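Enquirer: Please find the sequence and the predicted model below.
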Amino acid sequence: MTKEQTIYDSAWKYILDQFFPSFIRFFFPEIYDEIDWERGHEFLDKEFQKIVRAAKTGKRYVDKLIKIFLKTGEETWVLFHVEAQAQPDLNLPERMYIYNSLIYLRYRRKTMSIAILGDNNPNWRPTHFEYTIGSTRVSLQFSMVKLLDIKTRFETEKQSKNPFHFFVEAHLRTLETRKNYRRRSEWKFEITKRMIQQGMDQGTVDALFQFIDYLMVLPEHLEEEFMEKIDQLKEEENMPFVAPYEKIIMKRGVKQGLEQGSLREARDAVFDILNTRFMEIPYSINESIQKMDNVSRLRELRKLAITTPSLDEFKQMLKS
């Protein structure tokens, strides 16, 4: 897997986890209206990993198996596949069929299968898998959304507050500017400016920016220019938006320590983010973090420190 592919895939995986209802509302408003959101939704990661191992498809993909409840009371499973790369995957239809079949075979669950295609080939639009042998025919029809088709919505839905409006535009602009980082920097600023002017809650803005910032990679000199423009914009319009915490941490060398598995650096990463965002950390939170000796858990808390809207919510998650 290339570094670029890893960036695309990771960004999509995390934003799906963070903003799943917004994802459905943006891409499938008709399905959104049929779901009983008060009953919540559940990511079936463990169940899906058993399917992935059984499928033996080789590569890892951005696939999510999610349990939802319809307003009729029926429990439904939905398989989402996001093909985030510019290169179409010709094996996609077969894999969709294999996954759907194995889910039914193992769990006896009826599953909606949906593919989100982020490539730049307007003619690649798979919606079914089929084979025939003798008098037997086997087939699967699945839903498909092409990100290229959504470009027109950026103009007609300028007032949208849906996080995926901004994220999908960032995805497509990143593909467009693979060989033009100057133009990418301009798009990154334009998207970020519109995002923070839309009046979304601070937690959503902060979390969404992390995904866009991770996706729209810039050379160091252009990144510095971008951050200076954001700082200037904040002063001109009195915006509450805070510079990306991840970059603050990276500049202090904390990220390197975290990746090396250092408990001390992992704790410091959490403290630095909390201090940057909330200025003062209560003693109870400080003590709880100091007692932790699990780097993986500290990594999770680091993400929460970036995205949580308040210290109270962070404290609740700290207890869970």
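Expert: Cool, the structure landed.

Enquirer: C-alpha only now, for contacts and for neighbours.
Expert: Fine.

Enquirer: all strands for this structure, in order.
Expert: Residue ranges of the strands in the chain, as given by DSSP state E, are 42-43, 62-69, 75-83, 111-117, 128-133, 136-141, 143-146.

Enquirer: With distance to Tyr104 as extra columns, can I get these in a markdown table?
Expert: A markdown table is the format used below for the strands of the chain (distance: least, C-alpha to C-alpha, whole Å):
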| stretch | distance to Tyr104 |
| --- | --- |
| strand 42-43 | 17 |
| strand 62-69 | 13 |
| strand 75-83 | 10 |
| strand 111-117 | 8 |
| strand 128-133 | 16 |
| strand 136-141 | 13 |
| strand 143-146 | 18 |
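
Enquirer: out of those, nearest to Val295?
Expert: Closest to Val295 of those is strand 42-43 (C-alpha to C-alpha; 23.2 Å).

Enquirer: which other helices and strands contact the closest one?
Expert: In terms of contacts (3 or more C-alpha pairs under 8 Å, 6 or more residues apart in numbering; DSSP states H and E), strand 42-43 is packed against strand 62-69.

Enquirer: Take this one as well and set it beside the first:
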Amino acid sequence: MPHATTDAKAMPASAGTGAEPSDLDGHWKDALEHYVEPCLRLFWPALHAHMDWTARPVFRDKELQRLAGASRRGRRYVDKLVELRLRTGVKALLLIHIEVQARLDAAFLSRMYTYHYRLRDRHPEQDIVHLGILTRSRAGPSRLAYRLAPLGGGFGYLEFVFPVVHLAGWRTRREALRDLARDNPFAVMVLVELDASDTLARAPRARLQRKVALMRLLYDYGYGEADVQRLFRFIDGVLALPAPESLAFTEAVARLEGEFDVSYVTSVERVGIEKGLAIGRAKGREEGREEGRTAGLRQALTELLVRRFGPLPDAAAARVSAASAAELQRALGRVLEADTLEQVLSR
């Protein structure tokens, strides 16, 4: 049997790691579906220059699910497989893998290599690019390698090298990030992650101040309604707050929207979500914390769906009833943007 080694050692946990959100997979997944282009523009500009951005990216989620095989619940990473067109007209596959943990371990490198050989087997003639984003590790090398060295490598070895970005490396470049955020929403997402690492759950007031400052940034820079709503969901999800500070954040956003004379967030979406969370907290006191929270989210989603699409078919009502809290949160985030009921309930 070949022996797997790596040239990247596990990194120590960052001392500044804050509380983790309940649905990090969903927050990053939803954001990446809209912000692949600004992601490459920020982190890998040379690769970005190779792409023809007049061609719409095609996401290959079903193929990626087949490649992943095992259950994706409870993961600490997010991945997106997207087909892009090069400026030469040739199509290429891009795998973006986001690792959400404080330590870089061999399993991350192994996963990247496993994806590579499975994709190569299915697409032998296609260019395949693998990119890694490490959100909570300390700053490290810009390239990592997975090495297979049977019998110590004396009779041959295989080395798979791919580029990575450590978000911690941007911690000393916050001002540059703020400038880039004027026209790059992915820079906003990096600022959010840095603030999540810096602010601990036991310091909710500091986290509240960061959240409000990030929202002000969006309005100051003139982001449009769709971007504000998407980034609001990311900010609100990643920088989670306890109930009192969450309510204060909602009120602060309402004041900001009054100041800038817009109503992007203080709309039916936010009102519905807040209503669901309030119901969830009340039910939680009666039935148990998690069960009550899920019930509140389910009721809020049902009311919003009926308001938007009319009475729910039995099949749709059954899907809402069977959904987990994380799935209900994602569906709530899609209510305004979706054109059909199926788009809201897709998993």
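Expert: Looks like it came in fine. Since the structure is predicted, the reported quantities are computational estimates derived from the model, not experimental observations.

Enquirer: TM-score for the pair, please.
Expert: TM-score for the superposed pair, counting by TM-score structural alignment, normalised by the length of the first structure: 0.79. Supporting figures: 299 aligned residues with a C-alpha RMSD of 3.5 Å.

Enquirer: rewinding a little: would a markdown table of the strands of the first structure with distance to Arg183 of the first structure and mean neighbour count be doable?
Expert: Output for the strands of the first structure, formatted as a markdown table (distance: least, C-alpha to C-alpha, whole Å; neighbours: other C-alpha atoms under 10 Å):
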| stretch | distance to Arg183 of the first structure | mean neighbour count |
| --- | --- | --- |
| strand 42-43 | 37 | 14 |
| strand 62-69 | 28 | 19 |
| strand 75-83 | 24 | 19 |
| strand 111-117 | 24 | 20 |
| strand 128-133 | 37 | 12 |
| strand 136-141 | 39 | 12 |
| strand 143-146 | 24 | 17 |
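
Enquirer: got the buried residues for stretch 206-221 of the second structure?
Expert: Going by neighbour count (16 or more other C-alpha atoms under 10 Å), the buried part of stretch 206-221 of the second structure is Arg207, Leu208, Arg210, Lys211, Val212, Leu214, Met215, Arg216, Leu217, Leu218, Tyr219.

Enquirer: Return the residue of the first structure aligned against Glu63 of the second structure.
Expert: Using TM-score structural alignment, the equivalent of Glu63 of the second structure in the first structure is Glu47.

Enquirer: do Leu148 of the second structure as well
Expert: Using TM-score structural alignment, Leu148 of the second structure lines up with Tyr131 in the first structure.

Enquirer: For its match, give me its contacts.
Expert: Applying C-alpha atoms under 8 Å, 6 or more residues apart in numbering to Tyr131 of the first structure gives the contacts Arg137, Val138, Ser139.

Enquirer: And the second one, what's its match in the second structure?
Expert: Under the alignment defined by TM-score structural alignment, Val138 of the first structure corresponds to Leu158 in the second structure.

Enquirer: Quick one: neighbours of the alignment partner in the second structure of Glu34 of the first structure, just the number.
Expert: When the second structure is aligned by TM-score structural alignment, Glu34 of the first structure is paired with His50. The tally of other residues near His50 of the second structure (other C-alpha atoms under 10 Å) stands at 13.

Enquirer: Next, work out how far apart His50 of the second structure and His116 of the second structure are.
Expert: Distance, His50 of the second structure to His116 of the second structure, using C-alpha to C-alpha, to the nearest Å: 21 Å.

Enquirer: got it, and Leu104 of the second structure?
Expert: Per C-alpha to C-alpha, Leu104 of the second structure is found 19 Å from His116 of the second structure.

Enquirer: same question, Arg103 of the second structure
Expert: Taken as C-alpha to C-alpha, the span from Arg103 of the second structure to His116 of the second structure is 22 Å.

Enquirer: go on, Glu290 of the second structure?
Expert: Distance, Glu290 of the second structure to His116 of the second structure, by C-alpha to C-alpha: 38 Å.

Enquirer: which one of those two has more residues nearby?
Expert: Taking other C-alpha under 10 Å, Glu290 of the second structure and His116 do not tie; His116 has more neighbours (17 against 14).

Enquirer: In the first structure, what sits opposite that one in the alignment?
Expert: By TM-score structural alignment, His116 of the second structure lines up with Asn100.

Enquirer: these two touch, right, that match and Thr111?
Expert: Yes - under the criterion of C-alpha atoms under 8 Å, Asn100 of the first structure makes contact with Thr111 at 6.6 Å.

Enquirer: Identify the contacts common to the two.
Expert: By C-alpha under 8 Å, 6+ apart, Asn100 of the first structure and Thr111 have these common neighbours: Leu79.

Enquirer: What's the local residue count around Phe20 of the first structure?
Expert: 16.

Enquirer: Translate it into the numbering of the second structure.
Expert: For Phe20 of the first structure, the aligned position in the second structure is occupied by Val36, per TM-score structural alignment.

Enquirer: ok, now Tyr181 of the first structure?
Expert: Using TM-score structural alignment, the partner of Tyr181 of the first structure in the second structure is Pro204.

Enquirer: Please name the nearest non-neighbouring residue to that match.
Expert: Excluding the flanking residues, the one nearest Pro204 of the second structure by C-alpha to C-alpha, 6 or more residues apart in numbering is Leu241, at 6.3 Å.

Enquirer: And that neighbour, how close does it get to Arg207 of the second structure?
Expert: Using C-alpha to C-alpha, Leu241 of the second structure is found at 8 Å from Arg207 of the second structure.

Enquirer: Redo the contacts of Tyr131 of the first structure as CSV? Include distance to Thr204 of the first structure.
Expert: As requested, the contacts of Tyr131 of the first structure are exported to CSV (distance: C-alpha to C-alpha, whole Å):
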residue, distance to Thr204 of the first structure
Arg137, 47
Val138, 44
Ser139, 41
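
Enquirer: Quick check: of the residues you listed, which lies closest to Ile68 of the first structure?
Expert: Nearest to Ile68 of the first structure among the contacts of Tyr131 of the first structure: Ser139, at 24.7 Å, using C-alpha to C-alpha.
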